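Asks: Quick one, fold the following:
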Amino acid sequence: MSDETDNKGQGIALGLTNYGDRDFALYLRKSFAKSMGYSNEMLDRPVVGIAYTPSGFNNCHRHFPEMLEAVKRGVLVAGGLPLEFPTISLGEVFLSPTSLKFRNLMAMDTEEMIRAQPMDSVVLMGGCDKTVPAQLMGAASANRPAIQIVAGPMMTSRHGEERLGACTDCRRFWAKYRAEEIDGEEIDRVEGRLATTAGTCAVMGTASTMACIAETLGMSLPGTAAIPAVHADRLRAAEATGIAAVDLIRRPITPKEIITRESVENALRVLLALGGSTNAIIHLTAVAGRLGIDVPLTWLNELSETTPVLVNLKPVGANYMEDFFAAGGMGAVLRELKPLLNLDCMTVTGQTLGERLEEPLPYVDRKVIASASEPYEPQGGLVALFGSLAPRGAILKRSAADHTLFEKEGRAVVFSSLEDLAARVDDPDLDIGPDDFMVLQNAGPRSQSGMPEAGYLPIPRKIARQGVKDMVRISDARMSGTAFGMIVLHVSPEACIGGPLALVRNGDRIRLSVKNRSIDLLVDEAELERRRAALAVEEKVERRGYDKLYAEHVMQADGGCDMDFLLPTQG
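Replies: The predicted structure follows:
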């Protein structure tokens, strides 16, 4: 961090277009800027870029025009010139085949526009699941002073006497509908009551988990992760973010100084304490990877042993993000974890994490945020599994699963693709029972499906009708952060590149042990070699553009599903 306090930035003169005449380039740029009505006084100010991501295909960001005005207000008050610029926006449920496939594209867009355009610092406005990691990845690679402001979560709605919030309740009611516990009329009523305000999902899904991680890393202002989208504090936070963005110009702090191995460890601790989204492992690995920081899954397990679950929120608990905000939010969680955290980590405010946590909190609701001495669970919400089925690891959200299934051996019932799953899962003649293990193949990052949130395999209807609420499900896919169940995800290496998951056949035995952090295919090596030799060569599909680039360069889940050429060069 620079000690200079009189740094005014380069403003509009930064990164001039190359015409072979620097003075002409500045003259021409200012001339065109004046066509937008700016005065010389405004054009002499430091420039704060605002990566702006509203979209008609992104319901989570529909309040961004109002937030943008608040950010601009803060920038202007602090003496800067705010200039917003659009990037790709990723609306989680509006993308095919899945939003993860386009996260890297948004990260590239963000990085290149930060680097190419004249801005001394940048405000990252994101919220919906993949937008925040994409922006953090891009900002980390560009390494220009940056600060994150998130959309904030939705408020809950009502259905009779029940509170409803997207999207854990989406899944809960859909499971009831599949089990014929409710009828079509009721599911239609629920559909209109699940998501009724602007903002991200109302539970500790991927969006809220990444908001909390951004705050923990030090990339957003203290106390801003959990403010509801429609709360006036969200606009005040946006204004304060604009002010902070100007301060980052006068006292430059870059993402590389903030996102360090120590702050990443803090973020992993918080992820475990929240019982947060499994997706966050992939995203945090990708963000850290942009700065050459490795996040092995063994590190997650080490931290999980000593990090308690402190937050009683859906899908792990009973409450919603608006309750978390009122209960003390991230400030309360960080203070409970303080003895486990690296306190010297720098933040965008210029304070260290330790300096932030010296300030007391006025109130903490212990029904929502437990004390470290009396946690909801003594160990972290996530765990990595290794074994012959997942040599490079798999992820289980144990805090959202049925503990009676933690130590189990079962018979595999295999679905070779998402199409195969859809065609057969509700077939009355499907040979499956509640003690079997459902296995989905060919849904990983290099597959045609692009690693969708399909790991939450639906319990076959004939079993659901028996009242079965959970069973072991295994795949190389992902799961929504709002989902729950005994679901093993991110099996690596994936099936479509010949990983062991591709070798599983109906009737094979699989042994799962959360205690031993293991998942093994109980088939002898000779038989596996025979199957490996007989594996069908994947049919070549004609790809072009970004689809081709992604397919050729995306890494496995344990590498964060980033593209290999976006990692920093060694040497």
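
Asks: from here on, contacts and neighbour counts on C-alpha atoms
Replies: Will do.

Asks: Break down the stretch 451-571 of the chain into its helices, ranges please.
Replies: Per DSSP state H, counting those that start in this stretch, the stretch 451-571 of the chain carries helices over the ranges 461-464, 525-534, 545-553.

Asks: right, and the ones you listed - which one's nearest Asp344?
Replies: Minimum separation from Asp344 across the helices of the stretch 451-571 of the chain (C-alpha to C-alpha) falls at helix 545-553, 35.9 Å.

Asks: Please spell out which residues along stretch 49-56 are buried.
Replies: 49-55 (16 or more other C-alpha atoms under 10 Å).

Asks: about what we covered before: how about the helices of the stretch 451-571 of the chain in CSV, adding mean neighbour count and distance to Pro252?
Replies: Listed next are these as CSV, based on neighbours: other C-alpha atoms under 10 Å; distance: least, C-alpha to C-alpha, whole Å:
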stretch, mean neighbour count, distance to Pro252
helix 461-464, 19, 56
helix 525-534, 12, 54
helix 545-553, 14, 34
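
Asks: just the strands in this protein please.
Replies: 47-52, 81-86, 121-126, 146-150, 157-159, 162-164, 383-387, 390-396, 407-415, 437-440, 473-475, 487-489, 509-513, 518-521 (DSSP state E).

Asks: how long is stretch 291-311 end to end?
Replies: 30 Å (C-alpha to C-alpha, to the nearest Å).

Asks: now the longest helix along the chain against strand 47-52, angle please.
Replies: Scanning the chain for the helix with the most residues, using DSSP state H, yields helix 232-250. If you take axes from the mean of the first three to the mean of the last three C-alpha atoms, to 10 degrees, helix 232-250 sits at 140 degrees to strand 47-52.

Asks: Second input sequence below; structure requested for side-by-side comparison:
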Amino acid sequence: MTTNTDRVQDRAARHPPRTPEDLRSHRWFGINDLRSFGHRSRMKQMGYAPEEFTGRPVIAIVNTWSGLAHCHAHFPQRVEDVKRGVLQAGGFPVEIPVMALPENFVKPTTMLYRNLLAMEVEENLRSQPIDGAVLMGGCDKTTPALLMGAASAGLPAIFMPAGPMLRGNWRGQVLGSGSDIWKYWDERRAGNITDADWEEMEAGIARSDGVCMTMGTAATMTALAEVLGMALPGSSSIPAPDANHPRMASACGRRAVELVWADIVPSDIMTPAAFDNAIRASAALAGSTNAIIHLIALARRCGVPLALDRFDELSAGVPVLADIRPSGRFLMEDFYYAGGLPALLTRLRDRLDLTQRNIDGRSLGEILDRATVWNDEVIRPLDKPVSTLDGLAVLRGNLAPDGCVMKPSAAEPRLLQHTGPAIVFDDYNQMAAAIDREDLDVTADHVMVLRNAGPQGGPGMPEWGMLPIPTKLVKAGVRDMVRLSDARMSGTSYGACILHIAPESFVGGPLALVQNGDMIQLDVPERRLTLLVAEDELARRRAVWTPPARHYPRGYGALFSAHTGQADSGCDLDFLQAAGQIAEPEIH
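Replies: Below is the predicted model:
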């Protein structure tokens, strides 16, 4: 197998050390013709002298900040920190604002817009005088979108993670964003906490800049960006308010300039073996199931044909070692002080390809030689894991012929083999209207089914997969049930939730044929999800099934619906999946 060390060495052999004339920006600024006159004059219009931007790598600081991007509220200052590093290394920094995707605020879901942000990143880098980039992201979809866009652009780039927020606090109890919301919401519905208690939590659960401090999608994806080699070692778990964070940002700026001179691009770093490392690391972290979709999409942008079954194959037998909520007890701040991601990877050393290179130029083996676990409670030894249950399982069967996923470690063990009658909701609003009804005909043995929540049905595959337990059951003490859907769920969620069922119901997948009372069998050890209905009956139902109307008649939503893939293919747009550098623009 070709490693990224081989790729970097091959590139160095093909390309001698670069000169200022080799820079992409030289085509805009360095040529003595009418076009370059116009380009230089506009730079001078902004107050820049030619010696500032000619003959120097132009580094785009791709910023996903906005006034509603709560997790990225510190990014205006981090831009200045990155600029400092770029200038120190002899580059010319330019801030390029791109679409912000603040989780919670964007409806129906940020996932609808991940591909749009990836397109925006790619086109910004392609169309302007950019030599390299620092990618500033962290909140759930920003990390994969930035990496996807940069991979397709084929320019040198480094990822700067936003960092987790500080621990939440309520009446002396540590709160974790997302995970504790779900837990205490059930307690409120059960009448065990008051409205005043709930309001106090609102003010204590998110108390600093940064992304969710649980092992949600944000923490998972920034960690995997580091495992893939696109972020500096140890950078993904630095808390956003920590003084190490701006120092890391400045280091990203310096390294971006060096990457341009070395002509190292994302596909040199993100190799098949790097993705295998990321899958194993995600299992040990009990990472978000959303990572599966994002890694598949990103891998295919890099020319790596990553398939869903690879996750099950590589995750099998990898114990959960990060004792972080929702699967564990601690939070990302604790993880950072325990040694962070490099420390955790030392526990997996024998399962990783140590030849893979980080964006800083070192191999993974060299990085792990200097890493230490400082707290065995937070980062568990192999013989004392958080759980020996798989952090991920890929299931198949007549309900999910193209696969679906589950986190066994986050479910009550009794539910890993379960057969029960279906209670079906055709959409989220129907489910939300019914869930609090005292007369809802449901028991703890039922299998809750939500459909029309996939890539096209949602639209955008919202995080509706952790269906709420019906209120009458919550009051009776039930805290987990088998729930299945073609939706995603937040990485901060938990429970016996089967997700990403493909193909989705909206396009006629088998989920569309389930009826109330149908028996559904879940067998996680056997990796099976089965609708216990005869094939001739399913054929009859399929013959009378009518496709729903499309959600969007125009705009990006219509483009997304016409071209998005299913969950098992990464939900990328079909015309963006091909690997390879984009064509260089004509300069006029």
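
Asks: if I pick the spatially most central residue of the second structure, what's in contact with it?
Replies: For the second structure, the residue nearest the mean C-alpha position is Met221 (4.2 Å; C-alpha atoms, centre = their mean). Residues near Met221 of the second structure by C-alpha atoms under 8 Å, 6 or more residues apart in numbering: 138, 140, 143-144, 291.

Asks: The same query, at a cut-off of 7 Å, please.
Replies: Going by C-alpha atoms under 7 Å, 6 or more residues apart in numbering, Met221 of the second structure touches 143, 291.

Asks: Same check on Gln515 of the second structure?
Replies: Gln515 of the second structure neighbours (C-alpha under 7 Å, 6+ apart): 422, 424.

Asks: What does it correspond to in the first structure?
Replies: Structural correspondence for Gln515 of the second structure with respect to the first structure (TM-score structural alignment): Arg505.

Asks: for Met43 of the second structure, same thing?
Replies: In the first structure, Met43 of the second structure lands on Ala33 (TM-score structural alignment).

Asks: Then Phe159 of the second structure?
Replies: Aligned partner of Phe159 of the second structure by TM-score structural alignment: Gln148.

Asks: how many other residues sit next to Met42 of the first structure?
Replies: 18 (other C-alpha atoms under 10 Å).

Asks: Aligned to it, what sits in the second structure?
Replies: Match for Met42 of the first structure (TM-score structural alignment): Glu52.

Asks: which residue packs closest to that match, ignoring adjacent ones?
Replies: With C-alpha to C-alpha, 6 or more residues apart in numbering as the measure, Phe92 is the residue that lies nearest to Glu52 of the second structure, at 6.6 Å, once sequence neighbours are left out.

Asks: now do Leu272 of the first structure
Replies: Gly380 (4.4 Å).

Asks: wait, isn't that neighbour in contact with Glu302?
Replies: No - here Gly380 of the first structure lies out of contact with Glu302, judged by C-alpha atoms under 7 Å, at a distance of 10.0 Å.

Asks: Pick out whichever of those two has more residues nearby.
Replies: The residue with more neighbours, out of Gly380 of the first structure and Glu302, is Gly380; 29 against 13, by other C-alpha under 10 Å.

Asks: Next, the contact list for that one, please.
Replies: 272-273, 275, 304-305, 307-309.

Asks: Kindly report the same for Ala384 of the first structure.
Replies: Taking C-alpha under 7 Å, 6+ apart as the test, what Ala384 of the first structure contacts is 297, 301, 393-396, 517.

Asks: cutoff 6 Å now
Replies: For Ala384 of the first structure, the contact set (C-alpha atoms under 6 Å, 6 or more residues apart in numbering) comprises 394-395.

Asks: Please say which position in the second structure it maps to.
Replies: That one, Ala384 of the first structure, aligns with Val394 by TM-score structural alignment.

Asks: Next: Met125 of the first structure.
Replies: Met125 of the first structure maps onto Met136 in the second structure, by TM-score structural alignment.

Asks: how many other residues sit next to that match?
Replies: Residues within reach of Met136 of the second structure, counting by other C-alpha under 10 Å, total 27.

Asks: ditto for Gly340 of the second structure
Replies: By other C-alpha under 10 Å, neighbour count at Gly340 of the second structure equals 27.

Asks: same thing with Glu187 of the second structure?
Replies: 17.

Asks: Please tell me how far it sits from Ala410 of the second structure.
Replies: Applying C-alpha to C-alpha to Glu187 of the second structure and Ala410 of the second structure gives a distance of 19 Å.

Asks: Met99 of the second structure: what's it in contact with?
Replies: 64, 117.

Asks: corresponding residue for it in the first structure?
Replies: So, by TM-score structural alignment, Met99 of the second structure is matched to Ile88.

Asks: how far away is its match from Ala401 of the first structure?
Replies: 35 Å.

Asks: Tell me the residue in the first structure aligned with Arg370 of the second structure.
Replies: Match for Arg370 of the second structure (TM-score structural alignment): Glu359.

Asks: Likewise for Met406 of the second structure?
Replies: Going residue by residue (TM-score structural alignment), Met406 of the second structure aligns to Leu396.

Asks: likewise Pro233 of the second structure?
Replies: Using TM-score structural alignment, Pro233 of the second structure pairs with Pro222 in the first structure.

Asks: Right, I'll call it a day here.
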